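Asker: next come a sequence and a model predicted from it.
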Amino acid sequence: MRGISRASLDEVVRRFDAILPSANAATLGHELFEVVSILAEEHSLRRWLADPANEGDQKSGLMGELLESKVSPATVLVVSDIVRSRWSTGRDMVNAVERVAAYATVAVAEDEQRLNELEDEIFRFGRVVAANPELRASLAMEGVAASHKRTLVENLLSGKVNSATLRLVTEAVTRPRGRTLEQGLEHFGQLVAERAQRYVAVVRTAVPLSENQQARLQDELSRAYGRSIHLNIEIAPEIVGGLSIRVGDEVIDGTVAGRLSEVRRRLAG
């Protein structure tokens, strides 16, 4: 998000954090994800709510009428605050609801200082999906009922991962909102990292890194980016040697395969 949406999001999250301690976090997260689904599907409603020509009180009142008696008071408060705010686009507004839904979902793990666990579980599930084309096809296939996909995810993960991980993976699978499955999992992994106030570095290496190597790399990246770094490590023999590191949109490619590719590109030019 940029400009007015970025400023609105910062204020929304600040006020959300004030509401969260008195709310049932799991219920709040679930209900906010349902609101995301409604706003994503109801195009006319989304456009009207995002239109700056419409008064904030009118927007808040309409959402209050739609949600009252269906959701908790905390959810009504959060959604009312979001629709009152100014957004550059309707999508930015829906993304704000999705973000605080994810923040509420991980709040219990946050209190228990288990956000590392969530990040690792989401990343590992993404690696499992990448290594199993048939599983990926089952989870990402269009036209398959969301209930069927939800049951599949529950059968795969229930009792094996944190409840917040299960919820976020289920959202990525059943309500992708235009993202690929991989993009959805990465998106929620990034939101968990943001909640922990750190960056995620996806490290591709031909051979496993020792604990000492991981610690040194983590320290170096943290100093470079001025923020704590969480490492997601992927073993990729095809890169031959060296490391490929991606932090957000920035890629540091120090692999043998990457250097060979650059040589070929120059020769071709």
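Answerer: Right, received. Where do you want to start?

Asker: can we go C-alpha only for contacts and neighbour counts from here?
Answerer: Fine.

Asker: okay, now residue 254: neighbour count?
Answerer: Neighbourhood size, residue 254 [other Cα atoms under 10 Å]: 15.

Asker: isn't it up against residue 242?
Answerer: Yes - assessed by Cα atoms under 8 Å, residue 254 is found in contact with residue 242 at 5.5 Å.

Asker: comparison target below:
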Amino acid sequence: MAELTTIARPYAKAAFLFARDNSALAEWEKMLGVAAAVAEDPAMRAWLQQPQLSAGQKADAFAEVCGDALNESGRNFIAQLAEHGRLPLLPAVFELFHAFVAAQEAFVDVELVSAQSLEDAEVERLVGSLKKRLGREVHVSTRVDEALIGGVLIRAGDTVIDGSVRGRLARLAEQLNS
């Protein structure tokens, strides 16, 4: 995975700089999101691995599947990736692009995982606390995982705050076993 990220980074950076300079960050993020989803499709992956297809054929077919989601610049970007055999990197390019946008716009994506559905007031309180702690705007998504038993697990980039009952029990078991 680290190797894929290393290879994808220059492409993501180039796309980010182009989008930023053309005031099109949101448009490019949407385009790359669609392209990443197409690249992750198992049928598309298998199709792209056919050695008899030229880079141009792969780029044209890929852009055709993406349809109107790609503008001319997006199609050119896809063509460049195809030329260098990098179309399978699109999911990693999209993730890195999103990280560059997040850094530029000073926000962080946060996932709140709870054992039960959270009330809006609880989410707002957690978001307020996270804004103070992280010093950034917070874009939050929530999901339920009953295996947590209770509490909340918070993922913000590389930071994980485990306030779940399952996490506390695991730490207690670790202490008892050591």
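Answerer: Happy to help now that I have it. For clarity, every value in this text was computed on a predicted model and none was experimentally measured.

Asker: now do the strands in the first structure.
Answerer: Along the first structure, counting by DSSP state E, strands occupy 198-205, 228-235, 243-247, 250-253.

Asker: residues in the second structure aligned with the last one?
Answerer: On the second structure, the counterpart of strand 250-253 of the first structure by TM-score structural alignment is residues 159-162.

Asker: mean deviation, that stretch versus the first structure?
Answerer: Taken over the aligned residues, the distance from stretch 159-162 of the second structure to the first structure averages 1.0 Å (mean Cα distance after the TM-score superposition for the first structure).

Asker: and that stretch, how far from the chain's centre?
Answerer: The gap between where stretch 159-162 of the second structure is centred and where its chain is centred comes out at 18 Å by Cα atoms, centre = their mean, to the nearest Å.

Asker: would a markdown table of the strands of the first structure with distance to residue 4 of the first structure and mean neighbour count be doable?
Answerer: A markdown table is the format used below for the strands of the first structure (distance: least, Cα to Cα, whole Å; neighbours: other Cα atoms under 10 Å):
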| stretch | distance to residue 4 of the first structure | mean neighbour count |
| --- | --- | --- |
| strand 198-205 | 24 | 21 |
| strand 228-235 | 27 | 18 |
| strand 243-247 | 25 | 19 |
| strand 250-253 | 25 | 12 |
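
Asker: output the ones you listed in JSON lines; the columns should cover distance to residue 9 of the first structure.
Answerer: Formatted as JSON lines, the strands of the first structure follow (distance: least, Cα to Cα, whole Å):
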{"stretch": "strand 198-205", "distance to residue 9 of the first structure": "18"}
{"stretch": "strand 228-235", "distance to residue 9 of the first structure": "22"}
{"stretch": "strand 243-247", "distance to residue 9 of the first structure": "22"}
{"stretch": "strand 250-253", "distance to residue 9 of the first structure": "24"}
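
Asker: show me what the lengthiest helix in the second structure packs onto, helices and strands only.
Answerer: Counting residues, the longest helix found in the second structure (DSSP state H) is helix 2-21. The contact analysis (3 or more Cα pairs under 8 Å, 6 or more residues apart in numbering; DSSP states H and E) places helix 2-21 of the second structure against helix 25-40, helix 90-104.
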